[in-house]
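K.L.:
Take a look and give me a structure for this.
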Amino acid sequence: MTKIRDLADADLPAVSDIYAHYVTGSLATFDETPPGLREWRDKAAGLAGAGLPFLVAEVDGQVAGYAYLAQYRPKPAYRHTLEDTIYLAPGMTGRGLGRKLLGELITRAGEISARQLIAVIADSGDPASARLHTAFGFEEAGRLKAVGFKQGRWIDTVLLQLDLR
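P.N.:
You can find the predicted model right below:
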């Protein structure tokens, strides 16, 4: 059984492990060193303090993925523009979990009066994230060429945007 729910502190080790998988083995993130539990606790506390959602997808009692919204940029004028982040545990892709997490993020964004959602996607050759976002109405807003260098290659990022109004 799948459940989308708010993050609990006990979920943070699983969240950390999921992200570490992508940091060390993929181009999906430009981080090169996985953050530790202290950094994850700080991130979760910061998001909660800002009234922003941090969700987990639970499958049969196990954390199978996570998602959160964060302010797109730190300057005050960006306060109504949020960026989404979604990661699924290895072996949990293709089950509709990303769709459930993103759908709930969009609902929550509307509840907190966000105006725009931004997805910043590493263009590493895997179209899954871009397909997920465009299925929800995100449109390409731009491309930043060769802005990341990881695993011996230059990577573009694609910016996708959803107008919530």
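K.L.:
Please count neighbours and contacts with C-alpha atoms only from this point.
P.N.:
Noted.
K.L.:
Show me what counts as buried in stretch 44-55.
P.N.:
Ala44, Leu47, Leu52, Pro53, Phe54, Leu55 (16 or more other C-alpha atoms under 10 Å).
K.L.:
Isn't Glu32 up against His21?
P.N.:
No - using C-alpha atoms under 8 Å, Glu32 is not in contact with His21; the gap is 10.9 Å.
K.L.:
what's the burial count for Ile112?
P.N.:
12 (other C-alpha atoms under 10 Å).
K.L.:
Kindly report the same for Ala77.
P.N.:
Neighbour count for Ala77, taken as other C-alpha under 10 Å: 8.
K.L.:
now it: how far from Leu162?
P.N.:
Using C-alpha to C-alpha, to the nearest Å, Ala77 is found at 18 Å from Leu162.
K.L.:
check which helix or strand covers the residue nearest to Phe136 when sequence neighbours are not counted.
P.N.:
Of all residues not flanking Phe136 in the chain, Gly103 sits nearest, at 7.8 Å (C-alpha to C-alpha, 6 or more residues apart in numbering). Using DSSP states H and E, Gly103 sits within helix 97-111.
K.L.:
this one next, for a side-by-side:
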Amino acid sequence: MLEEEYQQRRELPRHLRRTEPEEPPFAFEIRPARAADLPAVREIYNYYVANSTVTFDEDAMTLREWKQKFAQLEKLGLPFLVAESPSGQLLGYALVAPWKPKRAYRFTVEDSIYLGPAASGKGLGRALLGALIDASKAAGLKEMLAVIADQGADASIALHEKFGFKEIGRMGRVGFKFDRWLGTVLLQKTLK
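P.N.:
Now for the predicted structure:
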């Protein structure tokens, strides 16, 4: 019995313990995007244009281009979601866009999910992708594709696979950014 007592961890009384300041929990609300969100969406996206290969865009998108994209998605009835902090800061967004312009592809979409740099690694991507899949099902969509860079996007590939996306192909050396060749991984999920 004495040996067990020595093995037990003794704790100081609460009033003698050193307290670390508690970090507030990471909180957010996912809601449909509004036109007023577009400047923040543009800033999040353009960060990745300038600093990563997760998008093959080399030129920053303008607010006008985002307004046109927003109007097109709204006209087509396609989901465009944002995650907002309790203080009103936009933390990230997720949307689906037509896979191809031909009418026969109208039930197939490609997803895009981008997080503000401070919001990554906190489960927000998982929450946005889940909400996007649900909203896409509700919109009557049948197939969702993810086209992901084959370098520097392992977390995105793993996230999609956790949601049941299956790899259906790879294309090598189809993009050239930051003085290097890049390929893509194509994943697909049937929405039921």
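K.L.:
returning to that earlier point: report all helices and strands that the helix holding Gly103 of structure 1 contacts.
P.N.:
Here helix 97-111 of structure 1 touches strand 2-6, strand 54-59, strand 62-71, strand 81-88, helix 128-135, going by 3 or more C-alpha pairs under 8 Å, 6 or more residues apart in numbering; DSSP states H and E.
K.L.:
These into TSV, with extra columns for distance to Leu117 of structure 1?
P.N.:
Formatted as TSV, these follow (distance: least, C-alpha to C-alpha, whole Å):
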stretch	distance to Leu117 of structure 1
strand 2-6	19
strand 54-59	15
strand 62-71	9
strand 81-88	5
helix 128-135	10
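K.L.:
dump the residue contacts of the residue nearest the centre of structure 1.
P.N.:
Closest to where the C-alpha atoms of structure 1 average out (C-alpha atoms, centre = their mean) is Thr85, at 1.0 Å. Residues in contact with Thr85 of structure 1 (C-alpha atoms under 8 Å, 6 or more residues apart in numbering) are Ala67, Tyr68, Leu69, Ala119.
K.L.:
and it, what pairs with it in structure 2?
P.N.:
Matched by TM-score structural alignment, Thr85 of structure 1 corresponds to Ser112 in structure 2.
K.L.:
ok now stretch 79-92 of structure 2, how far from the chain's centre?
P.N.:
12 Å (C-alpha atoms, centre = their mean, to the nearest Å).
K.L.:
counterpart of Gly125 of structure 1 in structure 2?
P.N.:
Going residue by residue (TM-score structural alignment), Gly125 of structure 1 aligns to Gly152.
K.L.:
try Leu102 of structure 1
P.N.:
So, by TM-score structural alignment, Leu102 of structure 1 is matched to Leu129.
K.L.:
Would you enumerate the residues in contact with that match?
P.N.:
Ala94, Ile113.
K.L.:
make it 6 Å
P.N.:
By C-alpha atoms under 6 Å, 6 or more residues apart in numbering, the contact set of Leu129 of structure 2 is empty.
K.L.:
Can you tell me how far it is from Arg180 of structure 2?
P.N.:
Leu129 of structure 2 is 29 Å from Arg180 of structure 2, by C-alpha to C-alpha.
K.L.:
try Thr55 of structure 2
P.N.:
From Thr55 of structure 2 over to Arg180 of structure 2 (counting by C-alpha to C-alpha), the distance is 14 Å.
K.L.:
Give me the neighbour count for Arg64 of structure 1.
P.N.:
Let me fix one detail, which is that residue 64 of structure 1 is Ala and not Arg. If you count neighbours by other C-alpha under 10 Å, Ala64 of structure 1 ends up with 24.
K.L.:
er, Glu3 of structure 2 I mean
P.N.:
Other residues close to Glu3 of structure 2 by other C-alpha under 10 Å number 7.
K.L.:
what's the answer for the one 4 residues further on, then?
P.N.:
Here the neighbour count serves as a burial measure; for Gln7 of structure 2 (other C-alpha under 10 Å) it reads 8.
K.L.:
And for Ala94 of structure 2?
P.N.:
25.
K.L.:
Would you enumerate the residues in contact with the alignment partner in structure 1 of it?
P.N.:
If you follow Ala94 of structure 2 across to structure 1 using TM-score structural alignment, you land on Ala67. Residues in contact with Ala67 of structure 1 (C-alpha under 6 Å, 6+ apart) are Phe54, Leu55, Thr85, Ile86.
K.L.:
Out of the residues you listed, flag the one nearest to Glu140 of structure 1.
P.N.:
Among those, Thr85 lies closest to Glu140 of structure 1 (C-alpha to C-alpha), at 16.5 Å.
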